[in-house]
Structures are given as C-alpha cells and as structure tokens.
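Q: this one's structure only:
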C-alpha cells in the first residue's frame, strides 16, 4: 500500500482497476443507445432525402423527437444506478472528458442552429455534425491516452476519418446522412456494446 500511495502511476492504475468495470458498463450503455437511436434517425432522414418514403408534418415531428425520450430514459437510469458509487481518478478524468465534450456540443448546436435559421442555409447546419465527429475523435483519443488501449485509438481515428468524409460530402445530402448514420452505429453503438461486454468479463473489485 505505501508503494501505491507514493507512486502516482500505480495509484492511478489501482483506481482504474477498481472503477473500470462499472464505469465502462455505464459509458457503454449510453454510447450503445445513443448510437443506435440517433443512427437510425439519421438513416431515416437519409432515406427521406433519397425519396424512399415521405412523412407528414406530425410524422416528421415524431421522427425528430423519437430518439430523445428513450435516450433520456437511459441517461436517468445510468445516473440513478451510479448515484452512490465512489469514483476514482481514472473515472473522474474520463467523465470530465465526455461531459466537457457534451457541453461543447450543446453550445455548438445552439450556435449553428441559430446561424442556419438566420441565414436560411441548410449547409451551415450540416457543418454541426462535422464538428461533433471531430469532438468525438478527440474524446476517444483522450480515453485511449487514459486507458492505453489501442482499440480506443482506432475508434478515435475512425471519427477523424468520418469528419473528413462528411466535409467532402456536405453538398451531397443523401450520402452525407448515410455515412453519418453508419458512423453512429459503427463508431458509437458498436464500441458502446464492446465496453459493456468487456465490463461484464472484468472483475469488479469495488
């Protein structure tokens, strides 16, 4: 124990070992449902743009709001489950990364939304997901640096690649939405599921 206290790296590792499984399971659950729900929504919008089907005014409103209610339920569940857990330095560091990224995403969404509405220019709004993808790449890179897992770095690289692809497709809305929807499934939902599976196989020492 004295060695752990005197060695910051060992202290960090010990904290992460205790907190890892629960933290990974909660994070994975959020990413899984966020990726599935918003990926499906994005692909539905892509299908509409491609003329595969159309929605009435009420149908459009339902599609716009459909992912939000179940996702908020997931957030409430995760928050309730983790209300009494003691978080170590590794967990706090990761939570800070994802929380700060989420707050920045919210502010950017408002800024791009207001600007797009004022200019009546859809292209301005399409720049918002591009920025979000870059933010996801940065957040996953931070997770890779903290956890020192190569696969997390691969997810980060994937988000950066998607950022470039979306930039090139910003004037081709159907392809843009297809790539974004598949990215949400492949680079958010799938890693979220992987985090949950890894957490289930790791011992929880807490």
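A: Everything's here; your move. Values in this document were obtained by computation on a predicted structure and should not be read as measured data.
Q: CA only for contacts and neighbour counts going forward, please
A: Will do.
Q: Report the distance from the lengthiest helix in the chain to the chain centre.
A: If you go by DSSP state H, the chain has its longest helix at helix 8-49. Distance of helix 8-49 from its chain centroid, counting by CA atoms, centre = their mean, to the nearest Å, is 6 Å.
Q: just stretch 64-76 next, same as before
A: The answer for stretch 64-76 is 14 Å, by CA atoms, centre = their mean.
Q: Run through who's touching it.
A: Contact with stretch 64-76 is made by 29, 30, 33, 34, 37, 38, 41, as judged by CA atoms under 8 Å, 6 or more residues apart in numbering.
Q: Mind doing that once more with 6 Å?
A: residue 37 (CA atoms under 6 Å, 6 or more residues apart in numbering).
Q: Which positions in that stretch come out as buried?
A: 67, 71, 74, 75 (16 or more other CA atoms under 10 Å).
Q: next up, a second structure to put side by side with the first:
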C-alpha cells in the first residue's frame, strides 16, 4: 500500500508554491523582455503617429524600416537572452504557471497573425489588420488576470484591466489617429512599466 505522506507531498508542494511568492530568473528575464519589447513597440506607435501628423513625404524604405526594425531588434534580443541564459524552469508553482500563461498568449499571437494577415491582404483592407492588436491586447489582459488570480496583488489586476480597456479602445478607434496614441501608451504603461517592476521584484525576492 502506498504511503499516504508520499502521495500528498506533490500536492502540498504545489499548494505551497501557489501561496508563496518569490523572484526567480524566469521572472527576471520575462520582465526584461516586457520592458524591451514594450519600449520598442511604443516607440514604433508614437513615431508612426508623429510622421502621419507631420505629413512627411518619406521614401518607402523609411516606412518599411520603421515597421520591421522593432521586431528585428526584439527577436535578436530574445535570441541573445536565450543563448546567454538558456532555458529556465526555476521558481515555484505560481511563477511557472504565470510564465506558462504569458507563453500561451505569445503563441496564440502567431495564430492570430495567420488569421488576420491573409484576410487583410486578400481583401486589400488594412482596417482588418488593425483589429489584430486589439485582440492581442485582450489576450495580454487575460494573461495578467491569470497572474492576479494566482498572486492576488492589486497591481497585477490594474495591469490586466489596463490591457482590456485599451483593447476595447483600439476597437472603437479603428481609422482614427488616436489609435496609435492609445496603442503606444498602453504598450508603455502596461508592458514596459510592469516589466521593470517584475525585474525589480525578482531581484528583491532572490
């Protein structure tokens, strides 16, 4: 007959992990990625808005660079971090669950690109593509809401609600220049700033 104590230990470890907080390398790296990615894409949104407002007659290469360079830089950064630190699965059950939620949201983004991009291109209607960021923002809100439900920290709930409100705002602002300002502001406030907070918390809790 199996020992009852040995049977309960994995469950007790999991529950203990859900209750305890604690920084770890995964949280540190995720926070760094949020800070860098949020900063790059916020800059992209604000730069686009400014160029449209100024009505500058720029060559196509400038627009292509503006739209592609942030992604190139961010992917290069992620590869560099992966090579430098390698895969990390440290931390308690809460940290791993939160990381899994963000990773799931990230992979879902790839599927959304394959849904929205072909339709927008096929119909030659850029408006369709503008719904993609709104859906991505909503997914980010869901991931942060998961983090709040696991950690019960009010700042996590604030970030989640910020993403969701921004997602609705983007949907309502399709075709309006304010769309770019809202997107840039949300990326900075709800991605860059929380990323910095995550990095600091991970250091304080080590």
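A: Yep, that arrived. Owing to the predicted nature of the structure, the values given are computational and were not obtained by experimental measurement.
Q: Take the buried residues of stretch 64-76 of structure 1 and lay them out in CSV including secondary structure and distance to residue 84 of structure 1.
A: Listed next are those as CSV, based on DSSP: H, G, I helix; E, B strand; the rest coil; distance: CA to CA, whole Å:
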residue, secondary structure, distance to residue 84 of structure 1
67, coil, 28
71, helix, 22
74, helix, 17
75, helix, 16
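Q: out of those, which one sits closest to residue 112 of structure 1?
A: residue 67 (20.7 Å; CA to CA).
Q: Roughly how far does the aligned residue in structure 2 for that closest one sit from residue 155 of structure 2?
A: Counting by TM-score structural alignment, residue 67 of structure 1 lines up with residue 70 in structure 2. With distances taken as CA to CA, to the nearest Å, residue 70 of structure 2 is found 28 Å from residue 155 of structure 2.
Q: corresponding residue for residue 100 of structure 2 in structure 1?
A: Looks like residue 100 of structure 2 aligns to residue 96 there (TM-score structural alignment).
Q: Just give me the neighbour total for that match.
A: For residue 96 of structure 1, the neighbour count with other CA atoms under 10 Å is 13.
Q: Let me see the ranges of the helices in structure 2.
A: Under DSSP H, structure 2 gives helices at 4-19, 25-54, 60-85, 93-122, 126-129, 131-151, 154-172, 178-187, 193-205.
Q: Please name every helix or strand in contact with the first one.
A: Yep, that's helix 4-19 of structure 2 we're talking about. helix 93-122 (3 or more CA pairs under 6 Å, 6 or more residues apart in numbering; DSSP states H and E).
Q: try 10 Å this time
A: Judged by 3 or more CA pairs under 10 Å, 6 or more residues apart in numbering; DSSP states H and E, helix 4-19 of structure 2 is in contact with helix 93-122, helix 131-151.
Q: swap in the second one?
A: Applying 3+ CA pairs under 10 Å, 6+ apart, one finds that helix 25-54 of structure 2 contacts helix 60-85, helix 93-122, helix 178-187, helix 193-205.
Q: Can you tell me the closest non-neighbouring residue to residue 174 of structure 1?
A: residue 46 (5.1 Å; CA to CA, 6 or more residues apart in numbering).
Q: Wait, the one you found touches residue 179, no?
A: Yes - look at residue 46 of structure 1 against residue 179 with CA atoms under 10 Å: they come within range, at 9.5 Å.
Q: before we move on, the earlier item: name the stretch among the helices and strands packed on helix 4-19 of structure 2 that sits most buried.
A: The highest average neighbour count among the helices and strands packed on helix 4-19 of structure 2, using mean count of other CA atoms under 10 Å, belongs to helix 131-151 at a mean of 21.
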